[in-house]
Each structure stands twice: as C-alpha cells, then as structure tokens.
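Undergrad: Please find the sequence and the predicted model below.
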Amino acid sequence: MERQIKLIWDFRGPAAQKTAEHHVIHLKEYVAIEKLPITIIEYKILAPEHTIAYMVVNDEQMKQLRDVLKPHRGELYE
C-alpha cells in the first residue's frame, strides 16, 4: 500500500473552527475541479482556539499539492 500523507492547515484564535470549516469547503472544491481521487478532507478541533483542516493524499501527489495549496505542515497518515 502506498504511503499516505496528511496535509495540514492550522487555524488559531476564536474563529479557528469556522475558518477551518470554510477552508475544507475550498479544499473540496479544488479536488472536484481538478478531478482528484481524494476522499479524506476534514477538520478537527485540537483545542478551544486551535483547529486544523486537512486532506490525505498519496505520496506521489504530495509534492504537487504541497506546492499549489501551501499547507502549514504535513505528517504521515495512519
């Protein structure tokens, strides 16, 4: 099985959750427009004022999407 990478965007502050939710909408739009085979695009509340938006991509897609979408960080997805 190919390695999967979680591309992560961090949002902090009182509007972090709403901002992350909105970012997920844009990520899903991008995936639809580009017809990419990506199904995991979500957000997760880590703390009251820290929420992340993320998408899980295959290792081969990572570099291209990283350069275009500019995530704040990435990690292996398990």
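TA: Structure received. Residues are numbered from 1 along each chain as shown.
Undergrad: C-alpha only now, for contacts and for neighbours.
TA: Will do.
Undergrad: Just give me the residue closest to the centre of the chain.
TA: For the chain, the residue sitting closest to the mean C-alpha position, by CA atoms, centre = their mean, is residue 54 at 2.3 Å.
Undergrad: Below is an additional structure, to be compared with the one above:
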Amino acid sequence: MRKLKLIWDFKGPDGLKIAEHHEKHLKEYIAIEKLSLNITGFEVINSFHAIAYLVVNENEMRPVRDALKPHRGQVYIEN
C-alpha cells in the first residue's frame, strides 16, 4: 500500500518554530484517531520556509486530508 506525505508549509522568520509546534498537534491527532502509521516531522527548506508533515496510508488519506487540510501532498518514499 502506498504511503502519502501530507505537508503544511510555514513561511516567514518564525516558520521553523511554527512547523515544529504544528508537528506536536499532528502527533496528538495520530493518537486520538488511532492512525496506523506514526510518522511525522518538520524540515527546514530555507531560512524563510519550513514544513511539517504527517505520513498516512493511502486508504486513510481522505478523512485525514478533509479534517486537517494540508497545503499539499506527495508519495512518501522511505529512506
């Protein structure tokens, strides 16, 4: 089954701080909704752009997307 990475973009000088905080809420959502995967994170794109992300199985994507409204998504490729 494909895994999808749902992404939230945060821009500006506080983008990293906001992305890091948003990840905490994503972890809370995983626990409350009992999602099958527990993969979250945040990354710096550049000094004015950071992202927070949540990885879900494709069959769980629609309800999570509708509830959390990510800015974008992509296929998740494990390292």
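TA: Here it is on my side, so go on. These figures come from a predicted structure and were not determined experimentally.
Undergrad: Mind checking the TM-score on these two?
TA: Overlay of the two chains. TM-score (TM-score structural alignment, normalised by the length of structure 1): 0.95; 77 aligned residues with a CA RMSD of 0.7 Å.
Undergrad: corresponding residue for the residue nearest to the centre of structure 1 in structure 2?
TA: By TM-score structural alignment, residue 54 of structure 1 lines up with residue 53 in structure 2.
Undergrad: Which positions within whatever helix or strand the residue nearest to the centre of structure 1 lives in qualify as buried?
TA: Using DSSP states H and E, residue 54 of structure 1 maps to strand 50-58. By neighbour count on 16 or more other CA atoms under 10 Å, the buried set for strand 50-58 of structure 1 is 50-58.
Undergrad: Give me the residues contacting it.
TA: Residues outside strand 50-58 of structure 1 that contact it (CA atoms under 8 Å, 6 or more residues apart in numbering): 2-13, 16-17, 20-21, 23-24, 27, 38-46, 77.
Undergrad: now the angle from the longest helix seen in structure 2 to strand 49-57?
TA: In structure 2, with assignment by DSSP state H, the single longest helix is helix 15-33. Computed by axes from the mean of the first three to the mean of the last three CA atoms, to 10 degrees, the angle separating helix 15-33 of structure 2 from strand 49-57 equals 20 degrees.
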